[in-house]
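Trainee: Structure for the following, please:
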Amino acid sequence: MRTIKGPGLFLAQFIGDSAPFDNFDDITAWAAGCGYLGVQVPSGAANMLDLDQAAASDAYCADLKGRAALNGVEITELSAHLQGQLVAVHPAFDDAFDGFAPAHLRGNPAARQEWAVAQIRKTIDASARLGLDRMAAFSGALAWPYFYPWPQRPAGLVEAAFDELAARWRPLLDHAEENGVDICFEIHPGEDLHDGVTFEMFLDRMNQHPRAKMLYDPSHYLLQQLDYIDHLDIYAERIGMFHVKDAEFNPTGRQGVYGGYQSWVDRAGRFRSPGDGQVDFGTIFSKLTAMDFDGWAVVEWECALKHPEDGAREGAAFVRDHIIRVTERAFDDFADSGVDQAANLRMLGLGERK
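Mentor: Reported below is the predicted structural model:
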C-alpha cells in the first residue's frame, strides 16, 4: 500500500481576470496558502501556461515546475476536459460547445474537432515533458442525445456512435502510449463515457487499450444513483485519477434524477463542497489506499451554495484529514513468535516436536 498524495486543487473553477486568480504564480501561491500541496492545471487556460511551449520545450516545463515549487506546490496533472469534449460533438450541441473553441473556429465543426485533437496531443506531450504520467479529459459525446430510449433507438445507432468515438480516440491513446501518459476520462453525464457500462463499451472497441483510464469522481455517480463504492472494486485497475467532490440526492414527489430542468440549487441532486454532501469519503479513501492508488486526491470545487474560496480552504483540510498514512508494520507484530518452517510443520502435525 501507499499513502495517497494530496491535497491537490483543480484550478479550473478558480481561474479568472482578477488577482490572485489571473496568473500562474499568484494562483499557485494562493492555493498553497489554502493548504494545498499540488494543483491540477487546465491545459487550455492561456494565463496559466503556454501549451505550445509546454508541448515542445523542456526548458519551459522546467521553469513552470520551478515556479510552482517556489510557491509551495507541484503540478499534479494537466486537464484537457474542454478540448476532449470537442473531439466528439453531436450536432445538437454545436452551438453550445462552440464557446469552448477559439472564436475563429466557431461555426466550423470539422475545424473545431481538428483543433481539439491537436490540443489533446499537445497536452500529452506537455504532460510527458513535465514528468507527469497521466492527464484528464472528457470523452465527448455522439450518442448522448439518445440516452433515454424514447422513441425507440434504431438498431445499431449506439454501436455506430461508439465505433466512431473509439476511432477518434485510438490515435490519441496510441500517442499517449508512446509518451508514457494515461488519458483519464472523467466518467460524467453529458459524455458518452458516463458510467461503467459505457466505459466498457469504449474499452471493448479499443482492445482494452492500456492507456485508457478513469477519472473517478463519486459525485457524478451519486447523482446517477450508481454504487460508487462497488465501482471502485470493479475498476480498481483502471482508476488513474481522483476528484474529491461531494453531492447530495434528495428526491421528492416532484423531481428525481433528471431534475426537472431546475437550476442547480433547486435540483434533487446537486453538487456540494467536500463534507457537506452524502458521499462516503471515509470508505472511498480506505478503498483507494487498500487498492494501492498512486495518484492525487484533488479537490474540484463545485457547490450550489458555498463560496468557492471557502470551499477551497475547507477542502484542503478535508482531504488532509481523510488521507490515510499507511502503516509500515502489522498491528499484531507484537505477538510475532518468530517461529521457523520446522515449527510451522509441527503446528500442522507434519513434523516432530523436539
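Trainee: For the rest of this, base every contact and every neighbour count on C-alpha atoms.
Mentor: Fine.
Trainee: Would you mind measuring the gap between the ends of stretch 192-208?
Mentor: End-to-end distance for stretch 192-208, by Cα to Cα, to the nearest Å: 17 Å.
Trainee: Can you tell me what sits against that stretch?
Mentor: Contacts of stretch 192-208 with the rest of the structure, by Cα atoms under 8 Å, 6 or more residues apart in numbering, involve 139-144, 162-163, 165-166, 170, 185-188, 209, 212, 221, 231.
Trainee: for comparison, sequence B:
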Amino acid sequence: MQLGYVSAILPELTLEENLAFAASVGYDCLEVMCWPPGKAERRYAGVTHLNVDTLTTAEISRIQDLQQQYGVRISALGYYPNPLVADEAEAKVYTDHLRALIDAAAALEVFCVTTFVGRDKDRTIEAQWPRFLATWRPIVAHAAAKNVRIGIENCPMRFTKDEWPGGTNLAISPAVWERMWADIPDAHWGLNYDPSHFILQHMDYTLPFRQYPERMIHIHAKDARIDVEKRNHHGVFSHPNLWHTPKIPGLGDVDWGRFVGYLRETGYDGAVCVEVEDRTFEGSLSKRQAALRQSYAYLRPFVF
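Mentor: As a prediction, this is how the structure comes out:
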C-alpha cells in the first residue's frame, strides 16, 4: 500500500510544492484536486492543483518529471461535484469536466479518478434512478474505453442546509452500491472508500472491503468522533453536525490497526490518502501541514 494525502487541504501550494512537501514528510502519493478554476462552492472544494482543461503535451511531461523528481506519484485526479443536481444544465458542466478528468488521467498514466455519484436531495433514490443510469452509464463506458478506474466516495453529504435532508450523494451504503454495480456491471468503477462515513452511519467500517474487495479502487484515511451524549440528546435523525466531528486519523473512533489489518488481508495494495477536514487544524497553513505530519506519523506503522 502507498500512504498519501488529499491535496485539497493545502490549496495555496502549487502542485510542485505539494509534491515537495509530501516528499519531505515521507508520503508516497498524492490525490490531486482538479476542480475547474473558480470560486469554491463549499469547504475543501474549488481547489485546482492540476487544470485538466489546459493540459498540453509539455505539461504532461513536466508533471511526470515532477513525480520522478520528488519520488511521489499521483494516485488519482479528484473532483467532487454533484452530477445529479436538479438543474440538468448545471449537471452537464460537472459531467463534462468528469470526462475531461478521465481523459487527463489516461494521458498522465494515472488511470484513476475520484469523485461523487451525486444525488437530487429532494427526490427518493427510486425516483432518480433512471437519471442516475442515464448519467453514469456513458461516463463509466468512457472510463472503460480509456482504461481509467473511477472511485466513488461514500460520503452521505448531509452536512449543510443546502444538502439537507436527502444529501447529495447516492452511494452511501452497500445496498445502493450493489444496485449500482448490478445495473452498470463494469469493473472500471468502484469505491473511493472512507471509513469515517460509516462511523457517522453506525455501520461496520471494515465490511465494505471485506465484502467487495474487487471494488476497492482508492481509500481515504479520515477519522470521525461521535459525541454520544449529544447524539442521545438530539437523536440520530438530527443534523449530523450536532453530534459528529471529522478528525484526523487517530483522534476519532476508527480503530486503524483493525481497519488496515482487514484491508491488507483482502489483498488491497493501492493508495491510502489522508483527508484532513478537522477544524482543529484549519487555522493556518502551518497547522494544516502539522495535521498531515501527525497523520503520517500515526498511520505509517500500519501503511507500508
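Trainee: Could I get the TM-score for this pair?
Mentor: The TM-score (TM-score structural alignment, normalised by the length of the second structure) is 0.84; 276 aligned residues with a Cα RMSD of 1.9 Å.
Trainee: Looking at the contacts of stretch 192-208 of the first structure, which are in helices?
Mentor: Judged by DSSP state H, helices contain the following of the contacts of stretch 192-208 of the first structure: 162-163, 165-166, 170, 221, 231.
Trainee: quick one: furthest residue from the center of the second structure?
Mentor: In terms of distance from the mean C-alpha position of the second structure, His233 ranks first, at 30.9 Å (Cα atoms, centre = their mean).
Trainee: Give me the aligned partner of that one over in the first structure.
Mentor: Per TM-score structural alignment, the equivalent position to His233 of the second structure in the first structure is Arg254.
Trainee: Tell me where the second structure has strands.
Mentor: Using DSSP state E, the strands found in the second structure span residues 2-6, 29-33, 73-78, 112-115, 149-153, 189-193, 216-221, 223-226, 244-247, 271-274.
Trainee: Quick check: the aligned residue for Leu19 of the second structure in the first structure?
Mentor: When the first structure is aligned by TM-score structural alignment, the residue opposite Leu19 of the second structure is Thr28.
Trainee: tell me the contacts of that match?
Mentor: By Cα under 8 Å, 6+ apart, Thr28 of the first structure lies in contact with 39, 68, 71-73.
Trainee: now it: how far from Ala343 of the first structure?
Mentor: On the measure of Cα to Cα, Thr28 of the first structure and Ala343 of the first structure end up 58 Å apart.
Trainee: once the structures are aligned, where does stretch 111-122 of the first structure end up in the second structure?
Mentor: Mapped onto the second structure using TM-score structural alignment, stretch 111-122 of the first structure spans residues 89-100.
Trainee: next one: that stretch to chain centre, how far?
Mentor: 18 Å (Cα atoms, centre = their mean, to the nearest Å).
Trainee: check the fit of that stretch onto the first structure and give the mean distance.
Mentor: Compared with the first structure after fitting, stretch 89-100 of the second structure has a mean deviation of 1.5 Å; criterion: mean Cα distance after the TM-score superposition for the first structure.
Trainee: And that stretch, what's buried?
Mentor: Buried residues in stretch 89-100 of the second structure, counted by 16 or more other Cα atoms under 10 Å: 91, 94-95, 97-100.
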